[in-house]
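> How does the following fold in three dimensions:
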Amino acid sequence: MEYILILYLFHHLTISTILKIMNPVMGNSSEINKDATKYIKRTTDPENLEASNNKLKELISKFHEKDIKVVLDGVFNHSGSFNKWLDREGLYEGENGAYESKDSPYRDYFVFSEDTWPNNESYEAWWGYKTLPKLNFEGSKELEESILNVASGWVGEGVNADGWRLDVAADLGHSAGYNHKFWNIFRNSVKGANNEAVIYAEVYGDSSGWLNGQEWDSVMNYDAFFEPISFFLTGMEKHSYYKRDDLKNNSKNFEKDLREKMAKLPYNSLLSAMNQLDNHDHSRFITRTTGYVDKERSNSDVSRPEEADRNENLGILKEAVVFQMTLPGAPTLYYGNEAGVPGFTDPDSRRTYPWGDENMELMEFYKDIISIHKKYSCFINGSMTSLYSKSSGLYSFGRWDNNYRSVVVFNNNDTEKKISIPVALLGSNDSDIYREIYITDQNSHVTGKESLTVNKGDVSVTIPAFGTKILMSDVDKPIDEISYAIDFIRPKIVATSVEKNETINMDDSLVVEFDQLMIQRDVSTGFIIEPKIDGVFSWNGTKVSFTPVAGWKKGRTYQVLLNRDIRSVAGELSLNEELKFVFNIGE
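Model (predicted):
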């Protein structure tokens, strides 16, 4: 395994990506069926375990020598049934696992519903998988401390791993309250050992409740990248279990989905979120481009691996990778994507790397697009707004910062298309020039040669079938001039339910209307009332209402501030100006 990893390390350097996911490098239960004696030796012998730890430390050091960071995978919600704490398989002589004995020192690490020792099968398992016994953190302070020591030890001095990716992090514990409490303690432990260590979490759905600066740093971006991209470009569910033809090429739904899901992530978390197209748990994206629904797997746990690369569409794959390298977030590459490795969902998605049989055109494409991501700062920390989503299978967005304005255009149709992109939304003026810097289609990827001139606020772009174009305009005018242009599209407050110095009733709500959709999290923190009063926010499109829980205080005067930090969903532009006013409550 050491030599394979080192070989892949130098392959990684030729690809020069941002984040790369590899399969486990430690022992796992699947090895038991292949060679039980070897597996038991690897996982029970103290000397061997110490040697394994030292080897991983050595590998981390080798990666650091090449300026590559290593984020470890932490599975803390559950253990394996073969772990010595439970030892269902009876691998650990003399360890007295909780499965075997009621008097085990690890009994409280798990929840048992019946008193049926020895060989107690009534332990709680994650989603019913008996090989994955759920850990009982609330029942054992010793378990909690053990995991926290692991978390801090591997990122601390002497090892210096660069962070943790937390498996099924929202499931840990037996209550939401404990879950949040644990991740707060976990964060303090990790950051105390290495303040630069990053904490990523695997979670499906809204993760904003954990991204408060006290728990996780960011997430595996299923909600605001993985799933919207897959449905728009292929119509396929992430496991290839079903297809949604109503979502494929549905540009308006795609734009809405991206906008609303991105708005739920704090901006720093969005910029660092793991933007991945696939991973070990799901079918590979290149397989989803075939449109083949793996019905047999979803119904009877049998798949047809020979279908995984039949009729694959490399043009669609390249579209997805261009999204990955240009949308806000940290591009995260699953090993083998760059070589064209196909595969249905786990375990078929874990095929071996095809040494000597890589798709070289795809390899060169990955090198190019990763270089573009790194070269242009607007793709790393620039602002973003959608520019075009009117037509089926056509979409465009812009990214900009103090150095560059970029336009990225996608055509997911089987014929060439020509559209006009409103670059005035990026602060561009007539006669400004956009250069075509990169073009992809099914069969090729090339550096663009044409220059496009802005006319009446638009640039006219022709995009090949199943293709993309990246346009770039250097910022060659003073930034205040660009800011002046952007001011025209900043969100504005168009109405309030209360006039300045007006007197209202104790049970009235305070309503503010914006001229566009706003990031709700920003409004909840940037809508300040003095003196403070407990209340709830409710939304109806562009209108937000604040209603005090116990009503306004009779005879009191209140001051309201809506600060400029409140941002729009489209483009994440701040308010054009803050709003202050006072009002009174009647006697």
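> Please make it C-alpha for all contacts and neighbour counts, starting now.
Fine.
> so what secondary structure elements neighbour the helix or strand containing residue 271?
Assessed by DSSP states H and E, residue 271 sits inside helix 267-272. With contacts taken as 3 or more C-alpha pairs under 8 Å, 6 or more residues apart in numbering; DSSP states H and E, helix 267-272 sits against strand 218-219.
> Need the contact partners of the strand it packs on.
The contact list for strand 218-219 (C-alpha atoms under 8 Å, 6 or more residues apart in numbering) reads 199, 200, 201, 202, 203, 207, 211, 269, 270, 272, 273, 274.
> wait, what's in contact with the first one?
Going back to what we said before, that points to residue 199. Residue 199 neighbours (C-alpha under 8 Å, 6+ apart): 163, 164, 165, 166, 187, 216, 217, 218.
> mind listing the helices for the stretch 451-587 of the chain?
479-487, 520-526 (DSSP state H, counting those that start in this stretch).
> Could you check how far the closest residue to residue 527 other than its chain neighbours is from residue 513?
Of all residues not flanking residue 527 in the chain, residue 562 sits nearest, at 4.8 Å (C-alpha to C-alpha, 6 or more residues apart in numbering). According to C-alpha to C-alpha, to the nearest Å, residue 562 stands 12 Å off from residue 513.
> Next: residue 262.
Per C-alpha to C-alpha, residue 262 is found 22 Å from residue 513.
> now the other sequence, so there's something to compare against:
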Amino acid sequence: MNRANIKLLSLVAITIMFVACNPTIKTDTATDIPEWSQQAVWYQIFPERFSNGDDGNNPTAENIKAPDGWEIHDWTSDWYERTEWEINAADNFYWTVRKRRYGGDLQGVINKLDYLKDLGITAIYFNPIFDARTEHKYDASFYHHIDRFFGSDPSGDEAIFAKETHNDPTTWEWTSADKLFLELIEEAHKRGIHIVIDGVFNHTGPEFWAFADIVKNQEKSEYKDWYDIISFDNPETPDVNEFDFKGWAGYKGLPEFKEKDGNIVEPARKHIFDITRRWMDPNGDGDPSDGIDGWRLDVAFDVGHGFWHEWTDLVRSINSKAYITAEIWEREQAMEYINEDECDAVMNYPFLRAVHEFLIRQSISAETFDSALRVVRDAYPKEVNLAMMNLMGSHDTERLASMIVNDTNKFKAGTKLGERRNLDYSVEAPTKANIEVQKLVALFQYTYIGSPMVYYGDESGVWGADDPDDRKPMIWPEFEYDDETNHPFGKEVKASKVAFNSHLHAWYKKIAAIRNSNKSLQLGDYKTLYTNNKEKIFVFERRYEDEIAIVGFNRSNEAVEVTIETAEANKVFKEVLQGLEYKIVDGKITFNIRPVSGIVLVN
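Here you go, the predicted structure:
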């Protein structure tokens, strides 16, 4: 979700300098983390913008309450070019962009599963897919149904909604969208790809069926105790509506469930438990193989531990190999939620910040970079570190490519152009030199301890500022795209070519194959071998049983020769990026690293 106003304060305050003053705290217990999550190569999909596989199910103007003249947006159009309906509706690009729909759906994902398999992806994390009005779907209207416009028969799905008793699971049916999602799970599993979905259990949208009943019936609603209601409307004052409630972060578009003693109140909790069973074991036969493989928990820190304890027990009882990760941005807070009773891991934003400072901004030394990473590693057992989602961008950040283009900016500083009106931020495409840096960052993601996560399109050349500019339509090789020649605030920009970057795609495919074929890079212990501040060199080792990988990075603009002392004897290492061989001689191994490049040696 978009929560930069709240998070930016903490992100700015907690800089890389915490290394020098914060003690590390090791958790005492590790969860029984599924090994598949530790070996995963993650791919995050924002469904509305990934692929349109069915033109017959596109959202309607009526459903999204669109302005006059609204129509589905052209997938290949210039992102900042405003159509006639947008121009007529508002003066500002950012006032209308959230009403855009491009028609991405589940059939589109199914059609591209072979593309993901070929890319080396072994796990998909979906942004919310439950029925909702917005493009981001964090405002659910149902938990027990997939979004009607992600399926094949939106009107038929609506007919099913209308005849159900939503708080009675025995009346629930499977809509076309529900069935298509189950087909997607089956097809993904055939390809060895696991499926994790977003669990948004702190709040719903105002059109969620239980909240809508409260709006209609006020104190007479049987669901009045589900939400944190401040006051009901007084029927004796028809000119004033006193109805008020708590919304997430004060936003009334996301009404919050009521909590008591650190737990979501029982009626709402029961419903969440019911839908958890529905998606984890759809046919209810006790075999979870037809269901999802785990959950990513939205704003997990805004829900009490009591709820997560009970919910996690339920998840483990359904599927002992299910993976639970969470959106928690800070290490100290994450340590409260990663344990055997709650989360397996989190989205590793401290990793992102450290990599951003060293490989992108070049604002810290190799030694400080090493210290920053060590603080995060030392907070958790090895099993947790292996399962951390090592991302370099998401739906809540600017794109990796744009981070590199704007490499003097601090992470999350001035990246939300719609809020900051940052005219200094470059919206132009990355250069060839920028792409080389992206390749270096990706190599670090794929070889460092933890599981790499790719935000859809990073591998194909998508760039963009923070939300909503990080949610452009996916770039596919079969399409021809308009050049980007516009700026959100009318500033003159040079034309940016939009096209599938086959060179970058081949790189992501190559490093995924390297990771997927070497247990040392998936499950191996981690050890820093060498840092050189002046020459910007960073070298580490991953070791699993007898398998060893030595990985080196050169962030400087000059080739550097590196010599590493080792206790290993008579071993030959193959450099898997270029196919060269290196031998240990007199207890040392020497290799060259090209400028802004890396090297991966495996024995």
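> Fetch the TM-score of the aligned pair.
Once superposed, chain against chain, the TM-score is 0.68 (TM-score structural alignment, normalised by the length of the first structure); 431 aligned residues with a C-alpha RMSD of 2.8 Å.
> re the thing from before, give the aligned equivalent of the residue nearest to residue 527 of the first structure in the second structure.
Per TM-score structural alignment, there is no equivalent position to residue 562 of the first structure in the second structure.
> likewise residue 380 of the first structure?
So, by TM-score structural alignment, residue 380 of the first structure is matched to residue 522.
> Run a quick check on its match versus residue 515, I expect a contact.
Yes. Assessed by C-alpha atoms under 8 Å, residue 522 of the second structure is found in contact with residue 515 at 6.5 Å.
> Which one's more surrounded, those two?
Ranked by neighbour count (other C-alpha atoms under 10 Å), residue 522 of the second structure and residue 515 place residue 522 first, with 30 against 21.
> can I assume that one sits in a helix?
Yes. According to DSSP: H, G, I helix; E, B strand; the rest coil, the state of residue 522 of the second structure is that of a helix.
> got the contact list for it?
Residue 522 of the second structure makes contact with 38, 39, 40, 386, 447, 449, 450, 451, 515, 516, according to C-alpha under 8 Å, 6+ apart.
> And residue 362 of the second structure, by the same measure?
Residue 362 of the second structure makes contact with residue 356, according to C-alpha under 8 Å, 6+ apart.
> Swap in 6 Å and give it another go.
Contact criterion C-alpha atoms under 6 Å, 6 or more residues apart in numbering gives no residues in contact with residue 362 of the second structure.
> is it fair to say it lies in a helix?
No. Counting by three-state DSSP, residue 362 of the second structure is not part of a helix but coil.
> which one in the first structure is aligned with residue 132 of the second structure?
So, by TM-score structural alignment, residue 132 of the second structure is matched to residue 28.
> Could you report the neighbour count for that match?
By the criterion of other C-alpha under 10 Å, residue 28 of the first structure has 12 neighbours.
> Under the alignment, what does residue 467 of the second structure map to in the first structure?
With TM-score structural alignment as the criterion, the equivalent of residue 467 of the second structure in the first structure is residue 346.
> That match touches residue 279, doesn't it?
No. With contacts counted by C-alpha atoms under 6 Å, residue 346 of the first structure stays clear of residue 279, the gap being 9.0 Å.
> For the two, indicate the residue with more neighbours.
The residue with more neighbours, out of residue 346 of the first structure and residue 279, is residue 279; 22 against 15, by other C-alpha under 10 Å.
> In the second structure, what residue corresponds to that one?
Using TM-score structural alignment, residue 279 of the first structure pairs with residue 394 in the second structure.
> Wasn't that match part of a helix?
No. Counting by three-state DSSP, residue 394 of the second structure is not part of a helix but coil.
> What are the neighbouring residues in contact with it?
With C-alpha under 6 Å, 6+ apart, residue 394 of the second structure has these contacts: residue 455.
> What does residue 79 of the first structure correspond to in the second structure?
When the second structure is aligned by TM-score structural alignment, residue 79 of the first structure is paired with residue 204.
> before we move on, what about residue 468 of the first structure?
By TM-score structural alignment, residue 468 of the first structure lines up with residue 598.
> what's the burial count for that match?
Residue 598 of the second structure has 22 neighbours, counted by other C-alpha under 10 Å.
> how close does it sit to residue 393 of the second structure?
21 Å.
> and what of residue 222 of the second structure?
The value you get for residue 222 of the second structure to residue 393 of the second structure, if C-alpha to C-alpha is used, is 42 Å.
> Same check on residue 572 of the second structure?
For residue 572 of the second structure, the distance to residue 393 of the second structure - C-alpha to C-alpha - is 36 Å.
> So which of these two has more stuff around it?
residue 393 (22 against 16).
> how close does the more buried one get to residue 466 of the second structure?
Separation of residue 393 of the second structure from residue 466 of the second structure (C-alpha to C-alpha): 9 Å.
> got it, and residue 363 of the second structure?
21 Å.
> So those two - more neighbours on which side?
Using other C-alpha under 10 Å as the criterion, residue 363 of the second structure and residue 466 rank with residue 466 on top: 26 against 16.
> Can you give me the separation between the closest residue to that one other than its chain neighbours and residue 328 of the second structure?
Distances taken as C-alpha to C-alpha, 6+ apart put residue 398 closest to residue 466 of the second structure, at 3.8 Å, once the chain neighbours are dropped. The gap separating residue 398 of the second structure from residue 328 of the second structure is 18 Å, by C-alpha to C-alpha.
> Repeat that for residue 376 of the second structure.
Distance from residue 376 of the second structure to residue 328 of the second structure, by C-alpha to C-alpha: 13 Å.
> again with residue 341 of the second structure
From residue 341 of the second structure to residue 328 of the second structure the distance is 16 Å (C-alpha to C-alpha).
> Could you check which of those two has the larger neighbour count?
residue 328 (23 against 18).
> In space, what's closest to the more buried one - neighbours in sequence excluded?
Per C-alpha to C-alpha, 6+ apart, closest to residue 328 of the second structure is residue 334, 5.8 Å.
> mean shift of the helix holding residue 271 of the first structure relative to the second structure?
Per the superposition on the second structure, helix 267-272 of the first structure and its aligned residues are separated by 1.4 Å on average (mean C-alpha distance after the TM-score superposition for the first structure).
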